[in-house]
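Asks: here's my sequence, what's the structure:
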Amino acid sequence: MNDIFAPAQLGPITLRNRVIKSATFEGRTPDALVTDELIGFHREIASGGVGMTTVAYCAVAPGGRTDRHQIWMRPDALPGLRRLTDAVHAEGAAVSAQLGHAGPVANAASNRFPALSPSRMFSPLGMRMMKVPDGSEIAELVAAHADAARYAEQAGFDAVEIHFGHNYLASAFLSPLLNRRTDRYGGSAENRARMAREIARAVRDAVGGRLAITAKLNMVDGARGGLDLAGSLRVAAWLEEDGCLDALELTAGSSLLNPMLLFHGDAPRTAFAKTLPVPTRWGFRVVGKKFLREYPYHDAYLLDMARQFRRELTMPLILLGGITNLETMRLARAEGFEFVAMGRALLREPDLLRRIQSDPATRSACTHCNECMPTIYSTTRCVLRLEHPASVN
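Replies: So this is what the prediction gives:
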């Protein structure tokens, strides 16, 4: 327990403990700018005891959002972001900005900008073909990540997390299924990893040594023909060799093809369908079971895959997935993971870490029902929290 809750170094910064609030779109930015509600969300998480909270999702371009209600990094966003970082710092926690481009996960109809994909494909979100960026446009996207990191520094963030997961743009480039290019950004595994490596280098050149730089990397996409474990291990080894990252957060699943591989637990198909417009809702009845598959929940459910990265790499790693109690945190440390990341458990109980520090036997009240997933389209929350606010020990 002393190790979990003792100060820990992450690149150039020191966190007050080894627990990070993972990035979860908060649904509190209707005008793509910080609101008091967003500040309150992260202030509550920070006062609950985490070492660092992560603001999601800070897109590097307006077309890089999953929809137009997300922040994109620009001068107009900085005053609100500064108020947010000041509020988190006042609670004693650090704060990270998750940076990336949603790529094929972006909703072009909502954003009013084309969605991007490595190769030609149809977007079921925007109901139109996606744009395939050429070499010069990829260079602009790489530069946009560096600019976004600079904005994050100006806004007072302590760290940035680059999104290389869930088949967002950089992750889509890593996927043999989605990337069928024949230029220097497609074909071989090394070519498919080029964009991610260039982004990491650009961000390092922009803010390295001042902000901690992490990346969220898919271990597997969970789709036939997508990025597999062996391919991801190669990418991770290249990222380590490049020396541009201070830590990797290991994740899994595809927002396009298999989102439940990240979450595990119940599949909230009924609630998810209600968020869709009527024609799409009808189609979802047909494909819902295939899209939202069920994976049984157990503590540290991504650990078996993550162990293989721990064996192959020397850089700091962040374990995500089923981290809800002190016992599992200790297991992660015993397995060699420098940090752990929590998501749903903190939606249920923002003060969970304070309570664990007071009573090491504390158990999370999260039921892994995943009914929180569809709430990202309104205001991200635990649907049980108001009904049953009392914590469970």
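
Asks: please count neighbours and contacts with C-alpha atoms only from this point.
Replies: Will do.

Asks: how many residues are close by residue 198?
Replies: 19 (other CA atoms under 10 Å).

Asks: helix/strand/coil for it?
Replies: With DSSP: H, G, I helix; E, B strand; the rest coil as the basis, residue 198 sits in helix.

Asks: and the gap between it and residue 284?
Replies: 37 Å (CA to CA, to the nearest Å).

Asks: look up the closest residue to residue 235, ignoring the ones flanking it.
Replies: Distances taken as CA to CA, 6 or more residues apart in numbering put residue 193 closest to residue 235, at 6.4 Å, once the chain neighbours are dropped.

Asks: tell me which residues touch that neighbour, please.
Replies: Residues near residue 193 by CA atoms under 8 Å, 6 or more residues apart in numbering: 173, 174, 185, 235.

Asks: of those residues, which pair is most distant in space?
Replies: 185 and 235 (13.8 Å; CA to CA).

Asks: doesn't residue 43 make contact with residue 351?
Replies: No. Applying CA atoms under 8 Å as the test, residue 351 and residue 43 come out as separate, 11.1 Å apart.

Asks: those two: who's more crowded?
Replies: residue 43 (23 against 19).

Asks: if I look at that one, how far off is residue 49?
Replies: 10 Å.

Asks: same check, this time on residue 344
Replies: 15 Å.

Asks: check residue 268 too.
Replies: 29 Å.

Asks: which one's more surrounded, these two?
Replies: With neighbours defined as other CA under 10 Å, residue 268 and residue 49 compare such that residue 49 has more, 26 against 19.

Asks: check whether the more buried one sits in a helix, strand or coil.
Replies: coil.

Asks: isn't it up against residue 353?
Replies: Yes. Here residue 49 reaches residue 353: they are 5.4 Å apart, a contact under CA under 8 Å.

Asks: and the helices in the stretch 1-150 of the chain?
Replies: Along the stretch 1-150 of the chain, the stretches classed as helices by DSSP state H, counting those that start in this stretch are 36-47, 78-90, 108-111, 135-154.

Asks: can you redo these as CSV with distance to residue 220?
Replies: Shown next, in CSV, are these (distance: least, CA to CA, whole Å):
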stretch, distance to residue 220
helix 36-47, 29
helix 78-90, 33
helix 108-111, 26
helix 135-154, 23
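
Asks: one more sequence to fold, the one below, so I can look at both together:
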Amino acid sequence: MTHTPEPAAPTGSPAAPQIPDVLAPAKLGPVHLRNRVIKAATYEGLSHKSLVTQDLVDFHVAYARGGVGMTTVAYCAVSKEGRTDRHQVHWTDESLPGLRRLTDAVHAEGAAVSAQLGHGGPVASPKANGAPALSPSKHFHATALSWAQEASLADIARITEAHAEAARRAADTGFDAVEVHLGHNYLASSFLSPKINHRTDGYGGSLRNRARFAREILRAVRDAVGGRIAVIAKMNMDDGVPGGFWLDEAIPVVQWIEQDGTVDALEMTAGSSLLNPMYLFKGDAPLKEFADVMPQPIKLGVKAVGKHFLRSYPYRDAYLLEDARQIKAAVDLPVILLGGITDKPVMDRAMSEGFEFVAVARALLREPDLVNRLRQDATTPSLCIHCNKCMPTNFTGTRCVLVDRGTTRGADWGKPAGYVA
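Replies: Here you go, the predicted model:
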């Protein structure tokens, strides 16, 4: 039999798309990044009385020096009652000089820096904040042992404007981007959730109504900063609880956000800090370590019933990929892949599937210089073992427990490591 060769491709036919190098420079909205690796937001537990400390600056400088394209300062509440920790930064006049010192220090190492903006809503700490927690509908927070009250229309308008003002202040203090927190059943996310949102007004009921608050926040933020800095939306694909927000609703919401033209990229996440916090992280649930840092009577509660609240889920690399792939197919916006990003092969897989950026958290807590090491040797394995024992450390200074970096913050931290004013 005579073999007939395949016909040559006609001249001018499109070439296969080139897969970007995750370690090469890239552009996110108006921001030029030296690579596509973003240090994901992990609450640092290193601010004091809502002011930046040298520990907090050093925390982010380590990732900048270690090679990331951008590091994310988390979490910067847009108002005092939106804090989830009594020391958490919120956007007061007094906090701005320290935030400027932080952004200058990160820039000096060649990296960009983003501020995560949000309102804790039902996850906020009413006792620490001296104000009731807010929720779309009245909700009992089992771990705080208190009720969150229903947000009024005045609350919604006030908090929307607070996001805009926070974004303006972020741009003015040198941040290159803001990441608007629409996940984890914080306030905007709880409005999206049919399990938590039982309102009967224009912010409840239909998906379009439940998405209204998040979209108004993003519009206010975009109008506040224009094209000065990048705007990223961090949004749940799945609350991880029966009856909660799920992928089938997330897809139309991100399409509406794209149509609104309010963001430069999406970072898709999962889980509920209110109802199922381990769903995002996968791996073991560090029950003993959580109990050790909790005050009474919560400590007893964690020991008694913690396994029902802090569930364990099997870990695998890129564990949010399957769901995020469906988001990516539904929009043209750049999408940041989060969840189990540990080494160069996983990053390359994300790039090959069309994701523009990757966000890394635990692997960088273990090795802040991981990106530099990957640049030197692409076969470098991550040392993170996904034990999740880093999670309870955000009460005393977030860190990998396998590495002693000499953080100065103690459990109550009566003596700060030094204001950066």
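
Asks: overlay them and tell me the TM-score.
Replies: Here the TM-score for the pair of chains, by TM-score structural alignment, normalised by the length of the first structure, is 0.97; 387 aligned residues with a CA RMSD of 1.2 Å.

Asks: related to what we said a few turns ago, tell me which of the helices of the stretch 1-150 of the first structure lies nearest to residue 68 of the first structure.
Replies: Closest among those, once you apply CA to CA, is helix 108-111, at 4.7 Å.

Asks: output the residue interval of the second structure matched by that closest one.
Replies: Mapped onto the second structure using TM-score structural alignment, helix 108-111 of the first structure spans residues 126-129.

Asks: report the mean deviation for that stretch after fitting onto the first structure.
Replies: Compared with the first structure after fitting, stretch 126-129 of the second structure deviates on average by 0.8 Å (mean CA distance after the TM-score superposition for the first structure).

Asks: flag every buried residue along that stretch.
Replies: Neighbour-count burial for stretch 126-129 of the second structure flags 126, 129 (criterion: 16 or more other CA atoms under 10 Å).

Asks: and what of stretch 40-48 of the second structure?
Replies: 40, 41, 42, 43, 44, 45, 46, 47, 48.

Asks: same thing with stretch 170-179 of the first structure?
Replies: Under 16+ other CA under 10 Å, the buried positions of stretch 170-179 of the first structure are 170, 171, 172, 173, 174, 175, 176, 178, 179.

Asks: separation between the residue opposite the last one in the second structure once aligned and residue 56 of the second structure?
Replies: Same thing as residue 179 of the first structure. Here residue 179 of the first structure is matched to residue 197 in the second structure, going by TM-score structural alignment. Computed as CA to CA, the residue 197 of the second structure to residue 56 of the second structure distance reads 35 Å.

Asks: how about residue 191 of the first structure, what's its partner in the second structure?
Replies: Aligned partner of residue 191 of the first structure by TM-score structural alignment: residue 209.

Asks: now swap in residue 206 of the first structure and tell me
Replies: Checking with TM-score structural alignment, residue 206 of the first structure has residue 224 as its match.

Asks: tell me where the stretch 1-150 of the second structure has strands.
Replies: 26-28, 31-33, 37-39, 70-77, 112-118, 134-135, 139-141, 146-150 (DSSP state E, counting those that start in this stretch).

Asks: quick one: closest of these to residue 351 of the second structure.
Replies: strand 37-39 (11.1 Å).

Asks: according to the alignment, the closest one goes to what range in the first structure?
Replies: So strand 37-39 of the second structure sits over residues 19-21 in the first structure, by TM-score structural alignment.

Asks: so which residues make contact with that stretch?
Replies: 4-5, 45, 50-54, 339-343, 346.

Asks: show me which of those is closest to residue 227 of the first structure.
Replies: residue 341 (22.5 Å).

Asks: the second structure: which residue goes with the closest one?
Replies: That one, residue 341 of the first structure, aligns with residue 359 by TM-score structural alignment.

Asks: count of residues packed around that match?
Replies: Residue 359 of the second structure - counted by other CA under 10 Å - has 24 other residues nearby.

Asks: that one falls within a strand, correct?
Replies: Yes. The assignment for residue 359 of the second structure is a strand, going by three-state DSSP.

Asks: my guess is it meets residue 337, correct?
Replies: Yes. Under the criterion of CA under 8 Å, residue 359 of the second structure makes contact with residue 337 at 6.1 Å.

Asks: residue 336 of the second structure pairs with which position in the first structure?
Replies: Residue 336 of the second structure maps onto residue 318 in the first structure, by TM-score structural alignment.

Asks: tell me the SS of its match?
Replies: strand.

Asks: you'd agree it is up against residue 249?
Replies: Yes. Under the criterion of CA under 8 Å, residue 318 of the first structure makes contact with residue 249 at 4.5 Å.

Asks: residue contacts, the match of residue 179 of the first structure?
Replies: Residue 197 of the second structure touches 135, 136, 137, 190, 191, 204, 205, 210, counting by CA under 8 Å, 6+ apart.

Asks: the nearest residue in space to residue 101 of the first structure that is not next to it in sequence: what's it in contact with?
Replies: Distances taken as CA to CA, 6+ apart put residue 64 closest to residue 101 of the first structure, at 4.2 Å, once the chain neighbours are dropped. For residue 64 of the first structure, the contact set (CA under 8 Å, 6+ apart) comprises 72, 100, 101, 102, 103, 106, 115.

Asks: counting neighbours, what do you get for the last one?
Replies: Residue 115 of the first structure sits with 30 neighbouring residues when counted by other CA under 10 Å.

Asks: before we move on, what about the third one?
Replies: Residue 101 of the first structure sits with 30 neighbouring residues when counted by other CA under 10 Å.

Asks: again, but for the fourth one
Replies: Using other CA under 10 Å, residue 102 of the first structure is surrounded by 31 other residues.

Asks: what do you get for the one 5 residues further on?
Replies: Neighbours of residue 107 of the first structure under the rule other CA under 10 Å: 26.

Asks: list the contacts of it.
Replies: 65, 66, 67, 115, 123, 125, 126.

Asks: okay, these in a markdown table with distance to residue 324 of the first structure next?
Replies: Output for the contacts of residue 107 of the first structure, formatted as a markdown table (distance: CA to CA, whole Å):
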| residue | distance to residue 324 of the first structure |
| --- | --- |
| 65 | 29 |
| 66 | 28 |
| 67 | 30 |
| 115 | 35 |
| 123 | 35 |
| 125 | 33 |
| 126 | 36 |
